Structures are given as C-alpha cells and as structure tokens.
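Peer 1: What shape does this take:
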Amino acid sequence: MHSTALAGTPLKIQDPFNKGKIVAEYVVANARIEVTNSDDKIIEFRSVGFAVDGVQMLAEIDLAVTRGETLVLLGESGCGKTTTLKLINRLIEPTEGEVLVNGRSTLAVDAVELRRGIGYVLQEGGLFPHMTVSENVGLPLRLAGLDSSSIENRVAEMLELVDLAPDRFAARFPHELSGGQRQRLGVARALVADPDLLLLDEPFGALDALTRAALQQEFARIVRELGKTAVFVTHDLHEAMLLGSRIALMEKGRIVFLGTPKDFAAATLPLARAYLETVAL
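Peer 2: As a prediction, the model looks like this:
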C-alpha cells in the first residue's frame, strides 16, 4: 500500500538557529509523499559504482524506487546526480554492482528495448530543430511502427495534456516556441509512448522563476493523473521539496541522505542543514 498525503499538504521548515521561527512553508505538489510498499520496485540499485579511467564517480549506491513515486536526486554540480540517472536507461553502464528496472538487470535487456519503456527529459528538451512540434512528439511512435492515424491522435492527446493546443502549436518548429513551451513539448514527447518511468535531468533549470513554478505544478499534476514513476534531478531545494515523494541527497558520488521532504526538513546532516539554511521567505 502507498501511504499518501493530499496534494496541497503544507510542510513548514523551521529556522535551524531559532526553532520557533518558520522560514519557509511548502505546499507539497506531489500527492504521494511516503511510500511503504517496498516490494513494488520499478528501479533498484545494488551496490552500484561507476568509475572512469580509475576515477570513482559513484560508489556504493543502494537505492530502490517504488512504482508511483517521484524520487528527487538533489545535490551540487558534480555530485553524481546525472551519472546516477544515466545508469537507469543505460546511457552508461555500472562498473560495479547492478541496476535493475522492473526486476531485470539493465545489462540483460537490449538497450533500445529498455529505453522504449522510459521517458527522458533534458534541460533543453532534446528537440530536433528541423521537426515540427507534432513530428517531435510523434517520433517515438514512428520508430515503433505505429500507423499515421494512431500517431496523430496520440500526439494531439499529449499536446492537450501539456497545455499546447494542437491547432495552435502542432505545425510550429521549436525555435518558434518559448522556453517553457519547449519544455512542455519535451515532456509530451517523453510521455507519448506511455512509459512506466520518467527520467528528468533538471528540466526546468534554465527557465525564469515564474515559468519554472508553473511547470513544476503542471509536472506534479501530470504525474498524479497518469500514475507515473519519476526520477527527477535538481540542485534546487525548493523544487525537491515541491515535487519529491522522497529526496536522495548526493555528495561526492554517494547518497548521504534518503527520506521524505518532511524527513529532510528535520535532518541534522551538515549538508542537509546547509541547504535548509538557504531557504528564506
């Protein structure tokens, strides 16, 4: 069973030096705050390490992601967040341990087959500039061999889902869209093949504050409505608190904290406290 909190649940963070003072209050966007069914694992890292030319990038990563949750990988640049994410869809392969997706080692599955079940969203969207909006979104379906009518209907459905009206946006090219619209397009393409799992690598990091806030809420809504599992990379504590069912804090290639946003707000770990001390009204 999933233990859930309703969307809109307030989470208050106290000043670490003045316990009576509330320095920030988050309205938690993700409906699934705490996951207790540890048997329903969609991703599992078992003693995973990754090294390049003898340099250890990741070490002793033990982690399970339960179906339906949003796990946020939080940390400073260079801590191993994106490296961890890339191990899931086998853009890189572990040099120690193993990564399982849906109970199977990623190394035992054809890489193309594995990625077809995983949506992937990058900071810049990863869009093809010479393709229209509808062509970008429909690309995974064309590669899978679906007929044109089915593709057209599914693309329209996905554009509506991310608030890009097909009659206005389908024929446009990426350069004719705003940054926020391009990121919506990236999310639509990641969802079009109905994957079980979404991987997002700082998808809203390059956007202005207002657009970013709007897309964070939209992302949380979409994940709830579709019941997707997501792994979300960010260096932003606000984003982690808003979107995460759980937060995995990384430092120097290791996970140094794993827990709910509520757990993180009460954490005594120095790095966690350093993040919390940056929060202000």
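
Peer 1: rest of the way, CA atoms for contacts and neighbours
Peer 2: Noted.

Peer 1: all helices of the protein, in order?
Peer 2: Using DSSP state H, the helices assigned to the chain run over residues 81-88, 111-116, 133-143, 148-161, 166-169, 179-191, 209-226, 237-243, 261-265, 270-276.

Peer 1: possible to save those helices as CSV with distance to residue 61 and mean neighbour count?
Peer 2: Putting the helices of the chain into CSV (distance: least, C-alpha to C-alpha, whole Å; neighbours: other C-alpha atoms under 10 Å) gives the following:
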stretch, distance to residue 61, mean neighbour count
helix 81-88, 9, 21
helix 111-116, 21, 14
helix 133-143, 31, 21
helix 148-161, 35, 17
helix 166-169, 42, 13
helix 179-191, 26, 25
helix 209-226, 26, 16
helix 237-243, 20, 22
helix 261-265, 19, 20
helix 270-276, 18, 16
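
Peer 1: this one next, for a side-by-side:
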Amino acid sequence: MSGTVGRFAPSPSGRLHLGNLACSLLAWLSAKHQGGKIVLRIEDLDAERCPRKYADQLEEDLSWLGLVWDEGGSHGGPHGPYYQSECAPVYEEAYAKLAAQGLVYPCFCSRSQLHAASAPHTSDGNVIYPGTCRDLTPEEIAEKRKHKAPAYRVRVPDENVRFVDGCMGPHTENLLRDCGDFYLRRADGVFAYQLAVVVDDARMGVTEVVRGADLLSSTARQLYLYRLLGLKAPRFAHCPLLLAPDGRRLSKRDGDQSLENLRAKYTAEEIVGRLAYVYGLQPEPAPRTPESLITDFSWENVPKEDICLPENLF
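Peer 2: Down below sits the predicted model:
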C-alpha cells in the first residue's frame, strides 16, 4: 500500500445528495488508484445541526454504495476522535499556538454589519473582512466586551499563496486581498471550519484532500495555518460541482437528488455508474462498482467546469 491517505469529511446535516456522493467517489477512487487508504471523519462542529442519526445514516449509505473506508467514523482507529464534536481540546491546543504568536484578535462585528459594509467578497460569496477590529486598543476591547461576546480572527499578511490543484491546476490567492483575516472561533466558543480541518487532516495523516470546487478558496487560508502550526500540508484536488438540470446548485435543504430518493429508484451500481459517466470516467452511464473504476481512474478525465446533470439521468 502506498503512503496516500485520502478522506471523506462530510457534514451530516441531512441525507447525502449526488454532489456529496460524487466527491466521496472521486476521493475514494483517487486514493485507491494510488494504492492508498481512506479515512472517514464526521464534520459535526455544529452538533445541533448535525445529530448523530445523520452520521449513522451516512455510514450506511456509503457502505451500500461500496465506498468502504479503512478507518474512522463509528469504526474508530488509531487517529481518533473522528467526530469533530469530540475534538475541542485538540483544537484548543492549536488555537493557543496561534494566539501565542500574537496573531489572534477579538472581533465584535455582527454578520449583518459585515454584509451591510461595502467590503469586497471572496469567490465563495463571503465578505472579505475589512479589518474593523484588527487594531482595537485594550480599553476599546474591554468596553465592547460589556455588550457583546467576541469571535476570534487570525491576522493574515499581504502575501500570495500559490499551489497546484490536482484537478483545477495552478492557483494563486493573496491572503489579505482575496481572503482577509478569517475566523478561528465563533462567539459561542465553537471552533471554525478552517482551523478544525487543518488540525484534523494533519493528525490523521491525510496526504490528499479531495473536495468540491466551492472550497477551493479555503485552500490558501488552510495552507497559511499549516505553516503557522508547523504542520505538513496535503495535496489538494477540487472537483467540479454538480448542478441540477436547470443550473441550480444541489442542496440538502431542497432535498435535490438525495440518496433517500435515489435508493428507492436505482441500485448502488447504477448510481455509481451514472456519476462516473458525468465525471468523464466512462463513456456511457452503465452500472459500475467503485472497485471496477479504480484501475483506469485519472484526474485528467475529470471536467474542470461545474457539471449540469443531463435531463432524466437521475
């Protein structure tokens, strides 16, 4: 077995939809094609939105599809905990390292204030923080604390971060202009995705991260955190998103193409084969098992633009 360690890292806030399945399939195939293994991590930072019943259902769905993982989830393994809701002490340690470098500061801005400001937006639609609370004095911080609990951000430099994505190719982002100071911790104490995912991928030995193209803009921020924390960064491959036939993003909230509905109409092999077809892994939507796709898998065959599902494919 090679040293490649890939991962599934779903957020169990509802049943999986086709977009989630596609990322899971591509992550599994890429790792297995290299003779590697797959870790299953449950990203349930927001425990209220992600009850354990959804995580358990997610495991059953992945097993039904044949996307069996090597460690993690309820199976456990040597790099636990595998549920982010159980990892606060681990994140606390990393957070303390960043704070000790003088890079963390309290932010009292509300979401509505940020969206009302004329600040630029990142490629994923988030506001680029204008630095409103970056240089507050100790007196100003003490006064604001009387009225509002702060979230915490990390300072970023005016620096270009370059990397080569395994699917999308060369990519460059400027931390200050394209990302801005970003959250490490919410006002309620919950750690932010950017910190949690870096800490978890590093401690689980993940060497390859495959995820949707909507997270491409997170990569520069995460590479910055890897460097600050003295951790080795993985390779990244961001796969194109699946869109409904009318061009809408697939969403758990809308129930679009959820596995609950798909399992009532198709076999596991039919679902896998049709996903393999739209992602350029086979010339027709014939039924396939994940194992049968391993040998010929190549990122060169995967499209670089978002994919509109053909009418009546599912």
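
Peer 1: Quick check: TM-score for this pair?
Peer 2: Remark: TM-score between the superposed chains equals 0.34 [TM-score structural alignment, normalised by the length of the first structure]; 146 aligned residues with a C-alpha RMSD of 5.3 Å.

Peer 1: follow-up on the earlier one: got the helices of the first structure as a markdown table, with distance to residue 10 of the first structure columns?
Peer 2: Putting those into a markdown table (distance: least, C-alpha to C-alpha, whole Å) gives the following:
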| stretch | distance to residue 10 of the first structure |
| --- | --- |
| helix 81-88 | 27 |
| helix 111-116 | 36 |
| helix 133-143 | 35 |
| helix 148-161 | 26 |
| helix 166-169 | 36 |
| helix 179-191 | 27 |
| helix 209-226 | 15 |
| helix 237-243 | 10 |
| helix 261-265 | 10 |
| helix 270-276 | 16 |
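
Peer 1: and the residue nearest to residue 26 of the second structure when sequence neighbours are not counted, what does it touch?
Peer 2: What sits nearest to residue 26 of the second structure in space, not counting adjacent residues and going by C-alpha to C-alpha, 6 or more residues apart in numbering, is residue 210, at 7.2 Å. By C-alpha atoms under 8 Å, 6 or more residues apart in numbering, residue 210 of the second structure lies in contact with 6, 7, 23, 26, 27, 236, 237, 238, 239.

Peer 1: Okay, and which of these map to strands?
Peer 2: 6, 7, 236, 237, 238, 239 (DSSP state E).

Peer 1: Kindly write the ChimeraX command that selects the buried subset of the residues you listed.
Peer 2: To isolate the buried members of these in ChimeraX, using 16 or more other C-alpha atoms under 10 Å:
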select :6,7,236,237,238,239
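
Peer 1: Using a markdown table, please lay out the ones in strands among the contacts of residue 210 of the second structure together with distance to residue 193 of the second structure.
Peer 2: Output for these, formatted as a markdown table (distance: C-alpha to C-alpha, whole Å):
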| residue | distance to residue 193 of the second structure |
| --- | --- |
| 6 | 18 |
| 7 | 16 |
| 236 | 16 |
| 237 | 18 |
| 238 | 17 |
| 239 | 19 |
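
Peer 1: from the ones in strands among the contacts of residue 210 of the second structure, which is closest to residue 104 of the second structure?
Peer 2: Distance to residue 104 of the second structure, by C-alpha to C-alpha, is smallest for residue 236 among these, at 26.2 Å.

Peer 1: which secondary structure element contains the nearest residue to that closest one once chain neighbours are set aside?
Peer 2: Leaving aside its sequence neighbours, residue 236 of the second structure sits nearest to residue 209 (C-alpha to C-alpha, 6+ apart; 4.8 Å). Using DSSP states H and E, residue 209 of the second structure falls within strand 208-212.

Peer 1: Please apply the same query to residue 38 of the second structure.
Peer 2: Going by DSSP H and E, residue 38 of the second structure is in strand 37-40.

Peer 1: name the helices or strands packed onto the next helix or strand along the chain from that strand?
Peer 2: Once the chain leaves strand 37-40 of the second structure, the next helix or strand it forms, by DSSP H and E, is helix 52-65. Here helix 52-65 of the second structure touches helix 268-278, going by 3 or more C-alpha pairs under 8 Å, 6 or more residues apart in numbering; DSSP states H and E.

Peer 1: Next, work out how far apart the residue nearest to residue 236 of the second structure and residue 197 of the second structure are.
Peer 2: Residue 209 of the second structure sits 10 Å away from residue 197 of the second structure, going by C-alpha to C-alpha, to the nearest Å.

Peer 1: same thing with residue 261 of the second structure?
Peer 2: Noted for residue 261 of the second structure: a distance of 30 Å to residue 197 of the second structure, by C-alpha to C-alpha.

Peer 1: One more: residue 112 of the second structure?
Peer 2: 26 Å.

Peer 1: higher neighbour count, these two?
Peer 2: It is residue 197, of residue 112 of the second structure and residue 197, that has more neighbours when counted by other C-alpha atoms under 10 Å, with 17 against 8.

Peer 1: what's the angle between the strand holding residue 209 of the second structure and strand 235-239?
Peer 2: Counting by axes from the mean of the first three to the mean of the last three C-alpha atoms, to 10 degrees, strand 208-212 of the second structure lies at 20 degrees to strand 235-239.

Peer 1: buried sites along strand 208-212 of the second structure?
Peer 2: For strand 208-212 of the second structure, by 16+ other C-alpha under 10 Å, it's 208, 209, 210, 211, 212.

Peer 1: Thought residue 201 was touching the first one, still the case?
Peer 2: No: using C-alpha atoms under 8 Å, residue 208 of the second structure makes no contact with residue 201, being 9.1 Å away.

Peer 1: Perfect, that will be all.
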